[in-house]
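Asks: The following block contains a protein sequence and its predicted model.
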Amino acid sequence: MTLIDLADYGPDFIANPFPYYAKLRETGPVHQLKGPDGKGAWLVVGYEEGRGALTDPRLTKSSAAVGKEQMDAMFGPHVLALDPPDHTRLRKLVAPEFTARRVEHLRPRIQRITDELLDAMLPAGRGDLVDGLAFPLPIIVICELLGVPLADRDVFRSWSNEIVAPTSPARAHESLAALCAYLDELIEAKRSGESADDLLSTLLRARAEDGDRLSLDELRGWAYVLLIAGHETSVNLISNAVRSLLAHPVQLAEVRADFGLLDGAIEETLRYEGPVETSTMRFTREPVPFGDTVIPAGEMVLVGLASADRDPARFPDPDTFDIRRSTTPGRSQSHLAFGHGVHFCLGAPLARLEARIALRSLLERCPDLALDPDAGPYEWLPGLLIRGVRRLPLRW
């Protein structure tokens, strides 16, 4: 099999990977990427194969299970790197806090935060949507939910950016170490301080029906996952949705005329320009076939969510942005933007709610919203994990 070196595609791949994914899908559902030391991860690019990989018990989330080092092992056990029954146990202790009904109770607070951010942003007449709304909204929500001081959000943003879209392995490791130390101090302060009603404090006290509770290492792991995954998906969902709607002005006008179409626009953004380009890592416990290719045991596997959600075998006319796709007979198919199976994103209801409130409020208050013509080209986030831009300069 020919090794694929994504670096050969140049910066055009980062800006628009979809034509490259289409060519890969034409030649097979899985391809081996060339890494810095020769052979790298295997990338699954087809929808059916990707959906299957997300639930295949022959693929483990635990790198330790196949004798490999875990980059973020310093945070302790967390759900992104565990399989059932360990994954089931940890998720069960936290999942009640993120049900659709529980998240809906956050709506008034999310609306107030959105209104305050827009009040501060809009008088200038132009600005960066990421800095003004898409980043601060979800980070304020998750920090308030967890009990993290908002004063620390700027340094947290720098750590998070390096973790999900690293500029170098060394800086990614430094950011992981800094965040780990920060969370240790935060958890210790909550453990030794007065009782509070934030999520971290609740989890410190929480016990399951059988008396099970989180260890400090497990609590740190949950804090890490919730802080990183709890805001990065929403940041880029909001900014990607605005980019997609501005690029399709007829459909933008339809949403403005009927906000009942907004949910469809959000779901289509998740499929067409989702915030997570590839899944987090999995490893083959044994040889696993994908079509005519067999991935050997002990290999890293990535599911190309962005590629799968543009697979014409699953989605008719997949490169067309269609806000009515989810309600059109014969066209509605489940996207994989939030994953599938037991690792389906716990924060999906929160991400959808934040996007719904942010987009409606922005469109209602900015009838002349447009890209800033003086802004220059987009600066795309590097790497294969997160799909989005560092800045989205707009005028209104």
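Replies: Happy to help now that I have it. On a predicted model such as this, the values are computed, not experimentally measured, just so you know.
Asks: alpha carbons only for contacts and neighbour counts from here, please
Replies: Fine.
Asks: quick one: the closest residue to Val44 other than its chain neighbours from Tyr272, how far?
Replies: With C-alpha to C-alpha, 6 or more residues apart in numbering as the criterion, Val44 has its nearest non-adjacent residue at 4.3 Å, and that residue is Val30. From Val30 across to Tyr272, the span is 21 Å (C-alpha to C-alpha, to the nearest Å).
Asks: Same check on Ile163?
Replies: To Tyr272, Ile163 is 24 Å away according to C-alpha to C-alpha.
Asks: Val103 is in contact with Ala351, isn't it?
Replies: No. Using C-alpha atoms under 8 Å, Val103 makes no contact with Ala351, being 9.7 Å away.
Asks: between these two, who's got more neighbours?
Replies: The residue with more neighbours, out of Val103 and Ala351, is Ala351; 23 against 18, by other C-alpha atoms under 10 Å.
Asks: pretty sure Pro367 is touching Trp396, no?
Replies: Yes. Pro367 is within contact range of Trp396, at 7.3 Å (criterion: C-alpha under 8 Å).
Asks: ok, the two, which is more surrounded?
Replies: When Pro367 and Trp396 are compared for neighbours, Trp396 comes out ahead with 18 against 11, by other C-alpha under 10 Å.
Asks: Alongside the first one, take a look at this:
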Amino acid sequence: MSHTAQADVLSQPFGEEFRTDPYAVYARLRAAGSVHRVALPDGAPVWLVTHEADVRRGLADARLSVDKRHSGTGFKGFSLPPALDANLLNLDAEDHLRLRRLVSRGFTPRHVEGLRARVQEAVDGLAGRLERRIGADGSADLLAEFATPLPLKVIGDLLAVPEPERGRFSGWVATMLAPPGRAELAAAIGEIHRYLVGLVAARRADPGEDVFSGLIAARDEDDRLSEDELVSLAFLILMAGSENVQHLIGGGLLTLLNHPGQLAALRADPGLMPAAVEELLRHSHPNHTAIRRFATEPVEIGGVRIPAGDTVLFALASAHRDPARYAGPDRFDIARADQGHLALGHGLHHCLGAALARTQITLALTTLLHRFPGLRLAAPAGDLRWTTTFRFHALRELPVTA
């Protein structure tokens, strides 16, 4: 029989234990049931879904909307100005598909394959920079020298963002995702907004063959998207296309260094890298949860009745460690027979840039392992610093030596 949990006393799982070992907390929640009424660190009530089968079904359930107009009193996500909020992560059905069709041509597998040589060129250039820094200083931060600038260069080229400005954008996004306080969050969002409005004006004045120029043409000539939708799409492409890839490269390399047997197998047979990337997406993805959903009507998930308007968070990190779905789910195994995962979304909101992300991670890790046969950590693993929130778990730096 379905039931609704009491909302007056909420579980608070995202405390110090979670920051120390989030997977242990998810394991305990899974054992107690799939769906939990919990409080986020700011006190906002949400329903947290932990079982893989329920997460998979829920991500494809049209009754669970990403549109904030369906939200009640729970967590709504970032409070963004309209010019940054009208993106694919906040739109359902027809509007989502309309915008997705406009931008998808720049991210099809065929188009991404055509970019492969340019991505490899960027990888090689940054690997050279990393090598020079290690040679000069004895060690280097792989995130700062390699993993962070790579996706910024690739996505920046797609949108024709001037190269000197890409680092500033990355800094604003990092502040937005893990702000020291409300003032810093508001300042970062304001800077991002102003920057993208200026970028639109610059591309209008001097259009090119880039994806962004094509979107501007669709706005100005065909009126197929609004001005807010245009700026919001640029925001989403730059943010999602840079943050996730940089953390997957850094976290992925750390996972490999912590599993020397798997690393040796990859060095012996680079053809195993695509399978390794899929296992890294399952095992070491930085995002703990998918984009929040809002119930448009009462919905039952895992035997729990969720009222209309309530916020639902699907715990990807928990789903990917669910023993009901994966054998030995905590084990990192590049030869795993079942490599299905939800790291790049499922259903309507499957990641638009999935092919480009896979290409960057594959080429980056393959090149690093080939070019640096003695690559290793330059600090004890226990001393590495992480940013851990209910949203994501990501390295702050990754000191390495060769």
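Replies: All right, it came through fine. Please read all numbers here as calculations on a predicted model, not as lab measurements.
Asks: Contact partners for the residue nearest to Val44 of structure 1?
Replies: Applying C-alpha atoms under 8 Å, 6 or more residues apart in numbering, we find Val30 of structure 1 in contact with Trp42, Leu43, Val44, Val45, Gly46, Phe290, Thr293.
Asks: Could you find the counterpart of it in structure 2?
Replies: Aligned by TM-score structural alignment, Val30 of structure 1 pairs with Val35 of structure 2.
Asks: How much space separates that match from Ala315 of structure 2?
Replies: 10 Å.
Asks: same deal with Leu230 of structure 2?
Replies: Separation of Leu230 of structure 2 from Ala315 of structure 2 (C-alpha to C-alpha): 30 Å.
Asks: Tell me how many other residues surround Arg28 of structure 2.
Replies: Neighbourhood size, Arg28 of structure 2 [other C-alpha under 10 Å]: 11.
Asks: Kindly confirm my reading that it forms part of a helix.
Replies: Yes. Residue state for Arg28 of structure 2 (DSSP: H, G, I helix; E, B strand; the rest coil) corresponds to a helix.
Asks: which ones are touching the residue nearest to Glu297 of structure 2 when sequence neighbours are not counted?
Replies: Spatial nearest neighbour of Glu297 of structure 2, chain neighbours left out: Ala308 (4.3 Å); criterion: C-alpha to C-alpha, 6+ apart. Contact partners of Ala308 of structure 2, counting by C-alpha under 8 Å, 6+ apart, are Gly72, Phe294, Ala295, Thr296, Glu297, Pro298, Val299.
Asks: who wins for neighbours among these?
Replies: Using other C-alpha under 10 Å as the neighbour criterion, Phe294 leads these with 28 neighbours.
Asks: Confirm that one sits in a strand?
Replies: Yes. Assessed with three-state DSSP, Phe294 of structure 2 lies in a strand.
Asks: Alignment lookup: Val44 of structure 1 to structure 2.
Replies: Per TM-score structural alignment, the equivalent position to Val44 of structure 1 in structure 2 is Val49.
Asks: now the strands for the stretch 251-400 of structure 2?
Replies: Secondary structure of the stretch 251-400 of structure 2 by DSSP state E, counting those that start in this stretch: the strands cover 293-295, 299-301, 304-306, 311-314, 376-377, 386-388, 393-395, 399-401.
Asks: what distance separates stretch 200-209 of structure 1 from the centre of its chain?
Replies: The chain centre lies 26 Å from the centre of stretch 200-209 of structure 1; the measure is C-alpha atoms, centre = their mean, to the nearest Å.
Asks: same deal with stretch 121-134 of structure 1?
Replies: Using C-alpha atoms, centre = their mean, the offset of stretch 121-134 of structure 1 from its chain centre is 22 Å.
Asks: next one: stretch 343-354 of structure 2
Replies: On C-alpha atoms, centre = their mean, the centre of stretch 343-354 of structure 2 falls 10 Å from that of its chain.
Asks: can you count the residues close to the aligned partner of Gly147 of structure 1 in structure 2?
Replies: The alignment partner of Gly147 of structure 1 in structure 2, by TM-score structural alignment, is Ala160. Per other C-alpha under 10 Å, the neighbour tally for Ala160 of structure 2 reads 19.
Asks: what's Ala160 of structure 2 in contact with, if anything?
Replies: Per C-alpha under 8 Å, 6+ apart, neighbours of Ala160 of structure 2: Asp210, Phe212.
Asks: and His285 of structure 2, what pairs with it in structure 1?
Replies: Alignment note (TM-score structural alignment): His285 of structure 2 maps to Gly274 of structure 1.
Asks: Same question for Pro149 of structure 2.
Replies: Match for Pro149 of structure 2 (TM-score structural alignment): Pro136.
Asks: next one: Leu199 of structure 2
Replies: Leu199 of structure 2 maps onto Leu186 in structure 1, by TM-score structural alignment.
Asks: do the same with Glu229 of structure 2
Replies: Per TM-score structural alignment, Glu229 of structure 2 is aligned with Glu218.
Asks: would its match count as being in a helix?
Replies: Yes. Assessed by three-state DSSP, Glu218 of structure 1 belongs to a helix.
Asks: and the residue sitting furthest away from the middle of structure 1, helix, strand or coil?
Replies: Each residue of structure 1 has a distance to the centre, and by C-alpha atoms, centre = their mean the biggest one is for Glu194: 33.2 Å. Recorded secondary structure, Glu194 of structure 1: coil (three-state DSSP).
Asks: What separation do you get for it and Leu252 of structure 1?
Replies: Distance, Glu194 of structure 1 to Leu252 of structure 1, using C-alpha to C-alpha: 48 Å.
Asks: Mind jotting down where the helices sit in the stretch 51-200 of structure 1?
Replies: Applying DSSP state H, counting those that start in this stretch to the stretch 51-200 of structure 1 gives helices spanning 86-94, 100-104, 107-121, 129, 136-146, 153-164, 169-192, 199-205.
Asks: which one is Leu272 of structure 2 nearest to, not counting chain neighbours?
Replies: Leu272 of structure 2 sits nearest to Leu266 (C-alpha to C-alpha, 6+ apart), 6.0 Å away.
Asks: one step back: which neighbours do Val35 and Ala315 of structure 2 have in common?
Replies: Joint contacts of Val35 of structure 2 and Ala315 (C-alpha under 8 Å, 6+ apart) are Leu48, Val49, Thr50.
Asks: Looking at those, state which has the most neighbours.
Replies: Most surrounded of the shared contacts of Val35 and Ala315 of structure 2: other C-alpha under 10 Å gives Thr50, at 30 neighbours.
Asks: That's all I had, so thanks and see you.
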